[in-house]
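Asker: Return a 3D structure for these sequence lines:
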Amino acid sequence: MNVHLVIQLARFGDVIQTKRLIRGLLADPGNQVHLAVDAGLVELSEMIYPDVVVHGLPVHDPRSEPATLIRACAEIFSAWKAADVARVYNLNHSGFNHVLAGLFAPEQVVGYQWNQGQALRGSWPETVFRLSAHRSANPLNLMDYWGFFLGQTQGLAQGLTQGVVLDPALVNPPATPKGGGLGVVLAGRHARRTLPVPILARVIQAAAARIEGKILLLGTAAEREAARALRPLLPAAIQGRLKDLTGRTGWTGLRDVVQGLDLLLTPDTGTMHLAAHLGAPVTAFFLSSAWAFETGPYGEGHQVWQSVEPCAPCLEAAPCPRSAVCAQAFADKAVLARLARSAHSVQSAQSAGPERSNHPDPPESLCLLRTGLDDFGLEFHPLAGELPDQEARAARRELLRSHRLRIGPRRIRLEQTAAEALYHEPDWMIDTP
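Answerer: This is a model prediction of the structure:
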């Protein structure tokens, strides 16, 4: 039995976006997988990965006493030692991650390493890190990024089976309406990624025209005020369909609700990734710092309304000098008209392509995308609007695809700028771990 440890200390959505890596490891019956997560995500992780040994660390709980943290860590470290971990996949560039990775020999660690007091990135993370210099041309989904950690074989001990880079089609089921009505996630983790309540009310009213049944409001207890503010902005007929579940569902309850939906309306959230995991259709609204190509819903048949303002995607930690103007376009009549279409006409428009749509074009600051899959991973097909940096993004994706899959590129000529952005001269001179 080969024991593999995945260190994923980020949040809700990131745990689910680790799925391609974890399922790839589990594809080899000779592997056992351990997963280190924040203590608050243990129940979720065990629900998503029932075949994985989950360890919870009190990383994000500000109430954790140092002594409690030390005791919890000591118990987990003892369990890892007893398990005789052979390979470690360290997925995040954070101090806590580096400390955990430092418990193991550097040659055991894939991803972000700690070696003799230095924080190091492996060759694949280093290559991908360079994409952040020009995010609007970044073509790589986080699920695929972590999934291709399995492609790194340097330091792999003799006889150690790593697992396989999982076929993208085996990660999540295709989006299929389930018959349980409309779900609405009221807010993202950051306020700038969240549609203002008056705009969200118009979006719900449009989508409710083609989705029958209950309209389920989802979120934590912090979103209850938004749910109360939303109700009077909706027509009486739609108010009668509302069911406020904010703060009323644990992880299991949230799964039970989401897996039965006809459609989930959401910003870039963990609940969006849960819906994609379960095959529930998603229509997502990406604004501010959210970029669909990086963290969009994974699988066939989801839709994303992506803000393409000149400043998008922005850095949410920095103040917005434009008063979050990117949110206003989501209330445009063309957007609402598309949301109100029947399911049949949505499928017809997807087949026909944007040029044959009978609906008005969205504002220039928005682009409508549909998710799809190829042999590399998640890709997006524009249904309406114009994407910035499309050629540069396509060239970078094809270059990554050809190198990670070790096959010839589908495009005979690739942009030189794409190669220069992803690979530097020392990459060809020094074989970094």
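Asker: contacts and neighbour counts: CA atoms only from here.
Answerer: OK.
Asker: centre of the chain versus the strand or helix carrying residue 110, how much separation?
Answerer: Element membership for residue 110, per DSSP states H and E: strand 109-115. The chain centre lies 23 Å from the centre of strand 109-115; the measure is Cα atoms, centre = their mean, to the nearest Å.
Asker: Next secondary structure element downstream of it?
Answerer: Toward the C-terminus from strand 109-115 - assigned by DSSP H and E - lies strand 118-121.
Asker: how near is the most centrally placed residue in the chain to residue 313?
Answerer: In the chain, the residue lying closest to the centroid (Cα atoms, centre = their mean) is residue 295, at 3.6 Å. Distance check for residue 295 against residue 313: by Cα to Cα, to the nearest Å, it reads 12 Å.
Asker: Likewise for residue 131?
Answerer: 13 Å.
Asker: So what's the residue count around the spatially closest residue to residue 309 that is not a sequence neighbour?
Answerer: Spatial nearest neighbour of residue 309, excluding adjacent residues (Cα to Cα, 6 or more residues apart in numbering): residue 365 at 5.0 Å. Residues near residue 365, counting by other Cα atoms under 10 Å, number 19.
Asker: do the same with residue 243
Answerer: For residue 243, the neighbour count with other Cα under 10 Å is 14.
Asker: Just give the nearest non-adjacent residue to it, would you?
Answerer: Distances taken as Cα to Cα, 6+ apart place residue 216 nearest to residue 243, at 4.9 Å, with adjacent residues excluded.
Asker: repeat for residue 398
Answerer: Nearest residue to residue 398 in three dimensions, chain neighbours excluded: residue 409, at 6.3 Å (Cα to Cα, 6+ apart).
Asker: I'd like the structure of this one too, to check against the first:
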Amino acid sequence: MEFIMKRALVVQLTRFGDLVQTKRLILTLAGRGLEVHLCIDRSLNDLAEILYPNCIIHTLIAHGTGISGDGISSALPVNYKVFQTLKDINFDYIYNLNFSPMNYMMASMFNPEKVIGHKRVNGQPIRNPWIDFGFRIATERRNNINIVDYWAALSPEMIPASEVNPLATPKGGGIGVVMAGRESRRSLPIDVLAPMVMAARSVNKNKKIFLLGSSSEKDAGKKLLAKFPPSIAKDVENLVGTTGWEDLSKTVSNLDLLMTPDTGTMHLAAHFGTPVLGFFLSSAWCFETGPYGKGHTIIQADFDCSPCVESQPCYNNLKCLEPFKEPSMPRFIATRKPDHLPQGLSVFESTCDFLGTKYVLKAGQDITSERRERLRNFIGCHLGILDIGEYGPFPELAEKFYKEKDWITGSRL
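Answerer: Down below sits the predicted model:
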């Protein structure tokens, strides 16, 4: 009898960072012996081939990238061919990770019983039970889980978190500096960033500095370079707006350290096991979107309004930025001594546990740590990873996060 390998399609139509953060799910599916197909925006094709060489990649126009003229009408014939190709493949599972109109359109092409994640049934949007549960957990953003683990848990028998990315270790190639993230208030101004970069360089064996970012950040790269004295500037290579996916991957994979806000390049560094020193403020929260795996460090701004919602205005004059401006901040970067850490900041290091990647406090405060640990145990029992007899019961969490239909179907703790 001929053996027919089962197939899974992962639909990930968002941006750079989300594609990298789909890694645990993709590796889990491959580990189950499935032929994994990946549908993405075509601007990410070269990156996807670097990240997932064993996947079959399908690209469409999800964000209008690379289109001239009428973007909508130009996209239709391209996307129609992709849709037809995917429809003709006999997929056993379709993991639809986003809830955009195009995601729902794609999900409608398949038997809804095969679609896991977001789908429409009889015209109504339906969420997988785990996705629905994840939305409820996300109401406690301070205690939320990493999005890598959120997507991976759509599949049973997740591979261990420690096997997703290599242990972060310096590679000997110098320091990389990412200029900014997509949200400006989540990034450090040039005047704040420059002395921190020089402090990190002062204690690094390789004195080379690589400035990284998109073409829209070229001016920021020039301004940062101008902040360095000639003795340092001679060791700086300004790559902002000049690297394709292959060059960016090669550079990042050889660094001793990547200094960055919450960006896709940060997740790329984690993929290669390059140590990250991340600056998280405003809506960026390391427990949700920090670099995955062991050995990364996040300096997290933590105030009563943290983390905020990036789509809403800041009514607190961006007070989470103020600690990064303190004179002692560069000294902390160089020494990593808690005595030099400004108030309002906490330092976390990444590690892995039964559920996925978690962050452990090294300096500062973490006022919700006990609640977060209990919630992780609750989720572990919900997913069947932990034994409720040993770790439970969780009556107050069950009352908050389960709905009446969950009790009817037996999903209760």
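Asker: quick one: TM-score?
Answerer: Overall, the chain-to-chain superposition scores 0.93 on the TM-score scale (TM-score structural alignment, normalised by the length of structure 2); 403 aligned residues with a Cα RMSD of 1.8 Å.
Asker: Residues touching the strand holding residue 110 of structure 1, excluding its own?
Answerer: With contacts defined as Cα atoms under 8 Å, 6 or more residues apart in numbering, strand 109-115 of structure 1 is touched by 87-93, 97-99, 101-102, 106, 119-122, 124-125, 149, 152, 433.
Asker: repeat that for 7 Å
Answerer: Defining contact as Cα atoms under 7 Å, 6 or more residues apart in numbering, one finds that strand 109-115 of structure 1 is touched by 87-93, 98, 101-102, 106, 119-122, 125, 149.
Asker: now do stretch 238-251 of structure 1
Answerer: Residues from elsewhere that reach stretch 238-251 of structure 1, judged by Cα under 7 Å, 6+ apart: 43-44, 213-221, 223-224, 227, 231.
Asker: now it: which residue numbers in structure 2?
Answerer: Mapped onto structure 2 using TM-score structural alignment, stretch 238-251 of structure 1 covers residues 232-245.
Asker: Tell me where the stretch 101-250 of structure 1 has strands.
Answerer: 109-115, 118-121, 182-185, 215-218, 242-244 (DSSP state E, counting those that start in this stretch).
Asker: Look up the counterpart of the longest helix seen in structure 2 in structure 1, residue range please.
Answerer: Secondary structure assigned by DSSP state H gives helix 71-87 as the longest helix of structure 2. Mapped onto structure 1 using TM-score structural alignment, helix 71-87 of structure 2 covers residues 65-81.
Asker: May I see the buried residues of the matching stretch?
Answerer: 72, 73, 76, 80 (16 or more other Cα atoms under 10 Å).
Asker: I'd like those written out as TSV, with distance to residue 48 of structure 1 added.
Answerer: What follows is the buried residues of stretch 65-81 of structure 1, written out as TSV (distance: Cα to Cα, whole Å):
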residue	distance to residue 48 of structure 1
72	23
73	23
76	21
80	21
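Asker: And the helices in the stretch 301-413 of structure 2?
Answerer: Under the criterion DSSP state H, counting those that start in this stretch, the stretch 301-413 of structure 2 contains helices at 329-335, 369-382, 388-391, 395-401, 404-409.
Asker: Comparing these, which stretch has the densest surroundings?
Answerer: helix 329-335 (a mean of 19; mean count of other Cα atoms under 10 Å).
Asker: Please give me every residue in contact with residue 138 of structure 1.
Answerer: Residue 138 of structure 1 makes contact with 131, 293, 393, according to Cα under 7 Å, 6+ apart.
Asker: Aligned counterpart of the last one in structure 2, please.
Answerer: Alignment note: residue 393 of structure 1 maps to residue 372 in structure 2; criterion TM-score structural alignment.
Asker: Tell me how many other residues crowd the nearest residue to its match once chain neighbours are set aside.
Answerer: The shortest distance from residue 372 of structure 2 to any non-neighbouring residue, by Cα to Cα, 6+ apart, is to residue 143 (4.7 Å). Other residues near residue 143 of structure 2 come to 21 when the count uses other Cα under 10 Å.
Asker: Map residue 143 of structure 2 onto structure 1.
Answerer: Aligned by TM-score structural alignment, residue 143 of structure 2 pairs with residue 137 of structure 1.
Asker: try residue 319 of structure 2
Answerer: Alignment note: residue 319 of structure 2 maps to residue 325 in structure 1; criterion TM-score structural alignment.
Asker: burial measure for that match, as a count.
Answerer: 13.
Asker: What of residue 312 of structure 2?
Answerer: 8.
Asker: Over to residue 122 of structure 2?
Answerer: 9.
Asker: Also residue 194 of structure 2?
Answerer: What residue 194 of structure 2 shows, counting by other Cα under 10 Å, is a neighbour count of 19.
Asker: That one against residue 225, yeah?
Answerer: No - using Cα atoms under 7 Å, residue 194 of structure 2 and residue 225 do not qualify as a contacting pair, with a distance of 8.5 Å.
Asker: What ranges does the stretch 51-200 of structure 2 have for its helices?
Answerer: Using DSSP H, counting those that start in this stretch, helices in the stretch 51-200 of structure 2 cover 71-87, 101-107, 129-137, 147-152, 190-202.
Asker: could those helices be laid out in CSV, adding distance to residue 249 of structure 2?
Answerer: Listed next are those as CSV, based on distance: least, Cα to Cα, whole Å:
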stretch, distance to residue 249 of structure 2
helix 71-87, 27
helix 101-107, 28
helix 129-137, 31
helix 147-152, 20
helix 190-202, 21
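Asker: Looking at these, spot the one closest to residue 403 of structure 2.
Answerer: helix 129-137 (9.4 Å; Cα to Cα).
Asker: Pull out the buried positions in that closest one.
Answerer: If you call a residue buried by 16+ other Cα under 10 Å, then helix 129-137 of structure 2 has these buried ones: 130, 131, 133, 134, 136, 137.
Asker: Could you report the separation of the corresponding residue of structure 2 for residue 110 of structure 1 from residue 130 of structure 2?
Answerer: In structure 2, the residue equivalent to residue 110 of structure 1 is residue 116, according to TM-score structural alignment. Look at residue 116 of structure 2 and residue 130 of structure 2: by Cα to Cα, they are 9 Å apart.
Asker: Same check on residue 337 of structure 2?
Answerer: Distance check for residue 337 of structure 2 against residue 130 of structure 2: by Cα to Cα, it reads 41 Å.
Asker: Residue 243 of structure 2 now?
Answerer: 38 Å.
Asker: Repeat that for residue 79 of structure 2.
Answerer: Counting by Cα to Cα, the gap from residue 79 of structure 2 to residue 130 of structure 2 is 29 Å.
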